[in-house]
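Participant: Got a predicted structure plus its sequence, pasted below:
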Amino acid sequence: MSADVGDRITLHANAVDTPDRTGTIVGILGTDGPPYRVRFDNGDETILTPGPDATIAAPSVSERVEQVAGKAGEKASELAGEARATAEDVTGKAARAVADTASRIAERFQK
């Protein structure tokens, strides 16, 4: 049973009073398939090799767009943090340069 990252997996329960578990495949650990890293809808994450009681379905176009948008948002946040750190570093260097220049000018006036 092969799947891609982002596919939905449902583990059908073997007992009447046990609900099915549904999640998203977030990683493929085998070379051509299982085992998969699965994040279930309740937030739990596990590694599993699906058995005959599992079904895998590709997400709809809108679900795939949501996944891609979520990843893009995460990357944008990461890049914004890096840009913020760089800007703070550059601002600090500029402030030190201004302070050094002001100090040298003040020393000249004192002479």
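Facilitator: Structure received.
Participant: CA atoms for contacts and neighbours, from now on please.
Facilitator: Fine.
Participant: Please list all residues in contact with residue 49.
Facilitator: For residue 49, the contacting residues are 34, 35, 36, by Cα atoms under 8 Å, 6 or more residues apart in numbering.
Participant: The second one: neighbour count?
Facilitator: The reference is to residue 35. Using other Cα atoms under 10 Å, residue 35 has 16 other residues around it.
Participant: related to what we said a few turns ago, present the contacts of residue 49 as a markdown table; the columns should include distance to residue 107 and secondary structure.
Facilitator: A markdown table is the format used below for the contacts of residue 49 (distance: Cα to Cα, whole Å; DSSP: H, G, I helix; E, B strand; the rest coil):
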| residue | distance to residue 107 | secondary structure |
| --- | --- | --- |
| 34 | 72 | coil |
| 35 | 70 | coil |
| 36 | 68 | strand |
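Participant: Against that first model, consider the following:
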Amino acid sequence: MSADVGDRITLHANSVDAPDRTGTIVGILGSDGPPYRVRFDNGDETILTPGPDATIAAPTVSERVGQAAEAAGEKATALAEEARATAEDVTGRAARAVADTASKLAERFQK
């Protein structure tokens, strides 16, 4: 069973009282197929090799757009966090440099 990242996978239940599980393939761990890393719609993530009770379908165009938007949002969040950390580091270094300079000036004036 072949799949691509972004494809939807449904694990059909083996009994009437259990619901089907549906998720998105977020990683392909084999060289040319299973096992797959799957993020289910409820947020759980697991590694699995689909059995005969699984179906895989390529996402629709609107689902692909949603996946791209989600990935872009995650990337933007990561970049914003990195920029904030860099700004805090630069601000901290600048504040330390100003404090050191002020301390040296204060020592000179005391002499």
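Facilitator: Alright, I've got the coordinates. On a predicted model such as this, the values are computed, not experimentally measured, just so you know.
Participant: Which of the helices or strands spans residue 102 of the second structure?
Facilitator: Under DSSP states H and E, the secondary-structure element containing residue 102 of the second structure is helix 61-110.
Participant: residues in the first structure aligned with that helix?
Facilitator: Per the alignment by TM-score structural alignment, helix 61-110 of the second structure matches residues 61-110 in the first structure.
Participant: Point to the residue nearest the middle of the second structure.
Facilitator: The C-alpha lying nearest the average C-alpha coordinate of the second structure belongs to residue 74 (Cα atoms, centre = their mean; 6.0 Å).
Participant: and the gap between that one and residue 80 of the second structure?
Facilitator: Distance of residue 74 of the second structure to residue 80 of the second structure, computed by Cα to Cα, to the nearest Å: 10 Å.
Participant: before we move on, what about residue 53 of the second structure?
Facilitator: Taking Cα to Cα, one finds residue 53 of the second structure at 42 Å from residue 80 of the second structure.
Participant: likewise residue 20 of the second structure?
Facilitator: The value you get for residue 20 of the second structure to residue 80 of the second structure, if Cα to Cα is used, is 37 Å.
Participant: cool, residue 11 of the second structure as well?
Facilitator: Counting by Cα to Cα, the gap from residue 11 of the second structure to residue 80 of the second structure is 37 Å.
Participant: who's more crowded, these two?
Facilitator: Neighbours were tallied for residue 11 of the second structure and for residue 80 using other Cα under 10 Å; the higher tally belongs to residue 11 (17 against 12).
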